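Colleague: this one's sequence-less:
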């Protein structure tokens, strides 16, 4: 048995928001109360000065397995997630081969059984992520795919998007969309504006995102499919999602920590480590994203954890791949950039890390309750640290060297401690 004592428990589902102890036996929480007796307990975790919350759920990660395991694999990705307080991660389908078939899906799910946390998998929407022929969604759902996404690539064909939405509605599954029209992009990963001008490139304009968000928002209204707008970066895209919600669309939007934390200016400071799709935008876009997090237009914080090797990121910035790792810094950025400035409360932030992503995918996760699986994170919100090292295989983060608030002390998955702060 594990006893968590002296912690401040925040559980958005039950609205529990007070100092209580939590007793764990085997996989489940068995008691939540004040001053639980330590007798017969195998391990006591002193959570003084810490917040105790449900284990986090990331609906948007890339573990690069199979095909690109020099960047990350299921085990290193899971270890990085555990260090960040995550107990469930949903991985994207842009592996090699693409997860458009049962064999590749089986490989991932079987390997995931040996990971330190729960690793779930979406399948691609189209075969080979080519944007043309829709996969056998029914067969892949039955084989364990929790949703569908061509993340990394947009679906350009409106006809294909409609067909996919209609099929997803019938199967009651989530479609997640990467919204960037390549025909409007000269060089991806860097916002079209003053930073692109300084680098003597044209970059990627907001319009590339806006036009596809507008289309899919409109189609979501008519098809009534459940869709997720991934890694939203443009202020106008936020307003389009807000409008679609008012019109009755079953639409969700996710924001990454990088898009609410930093702007295009970071590219000149951190180089290719700040290159990401969609790109970091302007301060006005960042502020609009924060306002949307406040009013719940954006319901989910998702990392888009995208590892790349150091060698890949060290080349010419226009040639370097887009993407940054994020599982190990997501909580700290949310505390430092959202809670500390007074935009969101801890309850608000934890909700966007737990029950909201669980609700989107209909997972029985994201809450703390007697008799329920013990997926729990313990973190000290006031502890400062400098970002320096990672459990991920990769280190492509623009936050290296930054001082942030909020340190995960313990992560518990299915009643087992899967991460414990070395310090």
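Modeller: Yes, it's here. Treat the numbers as computed from the prediction; the structure is a model and nothing was measured. Numbering: from 1, shown residues only.
Colleague: contacts and neighbour counts: CA atoms only from here.
Modeller: Will do.
Colleague: show me where this structure has its helices.
Modeller: In the chain, the segments counted as helices under DSSP state H are 74-83, 102-112, 137-142, 158-171, 194-198, 206-223, 235-246, 257-261, 266-270, 283-294, 310-314, 330-334, 346-353, 355-360.
Colleague: got another one to weigh against that:
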């Protein structure tokens, strides 16, 4: 019995020691977990290997590594037409930096107030505050070739390019390809396809209603920009084909722009305009009333017949290559040039439909009025915030 007593006592002593040892081990393990967690928590910056990557080919054929769809949360979108596409796809929350010109288009801010707080490191084409861009901490940047070349030279931020030097005759294909590229990047194919289908439907309607108009009866349209209204798009630009889509003729077709770039603008003389004598004039500054008072401008057919209109301004100015202008400018030009043939089309309704079905925002009647009757001073001269590279001056001579 005494032997059994000592054996039991010794066993209890051993167990107490084991418990003490186990407690020490447990405390050590807990301490290690806490320290590891604290160290990990101090570093919020992810390395390239932390985020799953995918290889992507942009519109210029450049291959770039960008995050997988579900890993994208911070993107610098550095031109206004491309900011529009982010709204089309419903991924505007991912914009961490943009172009300063976007601040001018307040209608988006009405529905998405955060836009007013998004940093804008890009002032205009190839004019970038690189430090501000870096501080916005984008996973990658999207923009024109000119802007992305600058980003490549000054940072290590991956860049995705939109095509700004495509054949101007492919303007509608380019707009659709642009939206579809964004749809692929952000996993929003359905919304991208919806835009493309809407654009196709608008072009089909215009073709059916205007293709029966004889060429010698088609309206000649002149789009004049700037304070003197003497900057325009020639026949080698994308605007030539948007005007033709409306069933109209470009009054300045004989003018060439620098290198025929998509957004290329040319200067003309008033003598050019008097010779062309357009049926419809669209301006972005001043007013039709001012033209009537001018002894020279008042000689023009469009001025005499009250066919001078202010360029609409929606999510962006309608005289630059954008998804909105591709869909709505030809339709608007058609209704102004052929009110009888297109009498069943209400631009008020079409604008509301576009903003609701494509952008997801419901416009009021006052919102529509602000688009169709903008203050001319906010329309700009047609050279700011576009897709880059297209503000050169033409020769004012006929096409060769």
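Modeller: On my side now, so go ahead. On a predicted model such as this, the values are computed, not experimentally measured, just so you know.
Colleague: tm score of chain vs chain?
Modeller: The TM-score (TM-score structural alignment, normalised by the length of structure 2) is 0.26; 179 aligned residues with a Cα RMSD of 7.2 Å.
Colleague: that older thread, okay if I get the helices of structure 1 as a markdown table plus distance to residue 300 of structure 1 and mean neighbour count?
Modeller: Shown next, in a markdown table, are those (distance: least, Cα to Cα, whole Å; neighbours: other Cα atoms under 10 Å):
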| stretch | distance to residue 300 of structure 1 | mean neighbour count |
| --- | --- | --- |
| helix 74-83 | 17 | 26 |
| helix 102-112 | 24 | 16 |
| helix 137-142 | 23 | 16 |
| helix 158-171 | 21 | 18 |
| helix 194-198 | 28 | 15 |
| helix 206-223 | 17 | 21 |
| helix 235-246 | 13 | 20 |
| helix 257-261 | 11 | 24 |
| helix 266-270 | 24 | 16 |
| helix 283-294 | 8 | 20 |
| helix 310-314 | 28 | 15 |
| helix 330-334 | 12 | 25 |
| helix 346-353 | 5 | 23 |
| helix 355-360 | 6 | 20 |
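Colleague: and those as CSV, adding distance to residue 378 of structure 1?
Modeller: Converted to CSV, the helices of structure 1 look like this (distance: least, Cα to Cα, whole Å):
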stretch, distance to residue 378 of structure 1
helix 74-83, 11
helix 102-112, 24
helix 137-142, 33
helix 158-171, 36
helix 194-198, 39
helix 206-223, 36
helix 235-246, 32
helix 257-261, 20
helix 266-270, 31
helix 283-294, 23
helix 310-314, 31
helix 330-334, 11
helix 346-353, 12
helix 355-360, 17
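Colleague: out of these, nearest to residue 11 of structure 1?
Modeller: Counting by Cα to Cα, residue 11 of structure 1 lies closest to helix 346-353 out of the helices of structure 1; the figure is 7.4 Å.
Colleague: counting contacts, what elements does the closest one pack onto?
Modeller: strand 8-11, strand 56-61, strand 300-301 (3 or more Cα pairs under 8 Å, 6 or more residues apart in numbering; DSSP states H and E).
Colleague: circling back to that earlier point, between the helices of structure 1, which gets nearest to residue 60 of structure 1?
Modeller: Nearest of the helices of structure 1 (Cα to Cα): helix 355-360, 10.0 Å.
Colleague: what helices or strands is that closest one leaning on?
Modeller: By 3+ Cα pairs under 8 Å, 6+ apart, helix 355-360 of structure 1 packs against strand 56-61.
Colleague: got the buried residues for the strand it packs on?
Modeller: 56-61 (16 or more other Cα atoms under 10 Å).
Colleague: now the residues you listed as a markdown table including distance to residue 214 of structure 1?
Modeller: Rendered in a markdown table, the data for those read as follows (distance: Cα to Cα, whole Å):
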| residue | distance to residue 214 of structure 1 |
| --- | --- |
| 56 | 30 |
| 57 | 27 |
| 58 | 25 |
| 59 | 22 |
| 60 | 21 |
| 61 | 25 |
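Colleague: closest one to residue 313 of structure 1 among the helices and strands packed on helix 346-353 of structure 1?
Modeller: strand 56-61 (18.8 Å).
Colleague: quick one, that closest one and helix 346-353 angle?
Modeller: 40 degrees (axes from the mean of the first three to the mean of the last three Cα atoms, to 10 degrees).
Colleague: who are the packing partners of strand 56-61 of structure 1?
Modeller: Against strand 56-61 of structure 1 (3+ Cα pairs under 8 Å, 6+ apart) you get strand 86-91, helix 346-353, helix 355-360.
Colleague: for the first one, packing partners?
Modeller: Read that as strand 86-91 of structure 1. Taking 3+ Cα pairs under 8 Å, 6+ apart as the contact cut, strand 86-91 of structure 1 packs with strand 56-61, helix 74-83, strand 118-121, strand 403-413.
Colleague: hang on, the earlier thing: out of the helices of structure 1, which gets nearest to residue 410 of structure 1?
Modeller: Nearest to residue 410 of structure 1, of the helices of structure 1 and by Cα to Cα, is helix 74-83 at 7.9 Å.
Colleague: can you name every helix or strand that the closest one contacts?
Modeller: Using 3+ Cα pairs under 8 Å, 6+ apart: helix 74-83 of structure 1 touches strand 86-91, helix 102-112, strand 118-121, strand 403-413, strand 416-420.
Colleague: what about 10 Å?
Modeller: strand 56-61, strand 86-91, helix 102-112, strand 118-121, strand 403-413, strand 416-420 (3 or more Cα pairs under 10 Å, 6 or more residues apart in numbering; DSSP states H and E).
Colleague: that older thread, between the helices and strands packed on strand 56-61 of structure 1, which gets nearest to residue 229 of structure 1?
Modeller: Comparing those by Cα to Cα, helix 355-360 comes nearest, at 12.0 Å.
Colleague: re earlier: distance to residue 198 of structure 1 for the helices and strands packed on helix 74-83 of structure 1 - can I get that in TSV?
Modeller: Below are the helices and strands packed on helix 74-83 of structure 1 laid out as TSV (distance: least, Cα to Cα, whole Å):
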stretch	distance to residue 198 of structure 1
strand 56-61	31
strand 86-91	35
helix 102-112	42
strand 118-121	39
strand 403-413	28
strand 416-420	43
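Colleague: now for these, which one comes closest to residue 352 of structure 1?
Modeller: strand 56-61 (9.0 Å).
Colleague: compute the inter-axis angle for that closest one and helix 74-83.
Modeller: Between the axes of strand 56-61 of structure 1 and helix 74-83, defined by the same axes, to 10 degrees, the angle is 140 degrees.
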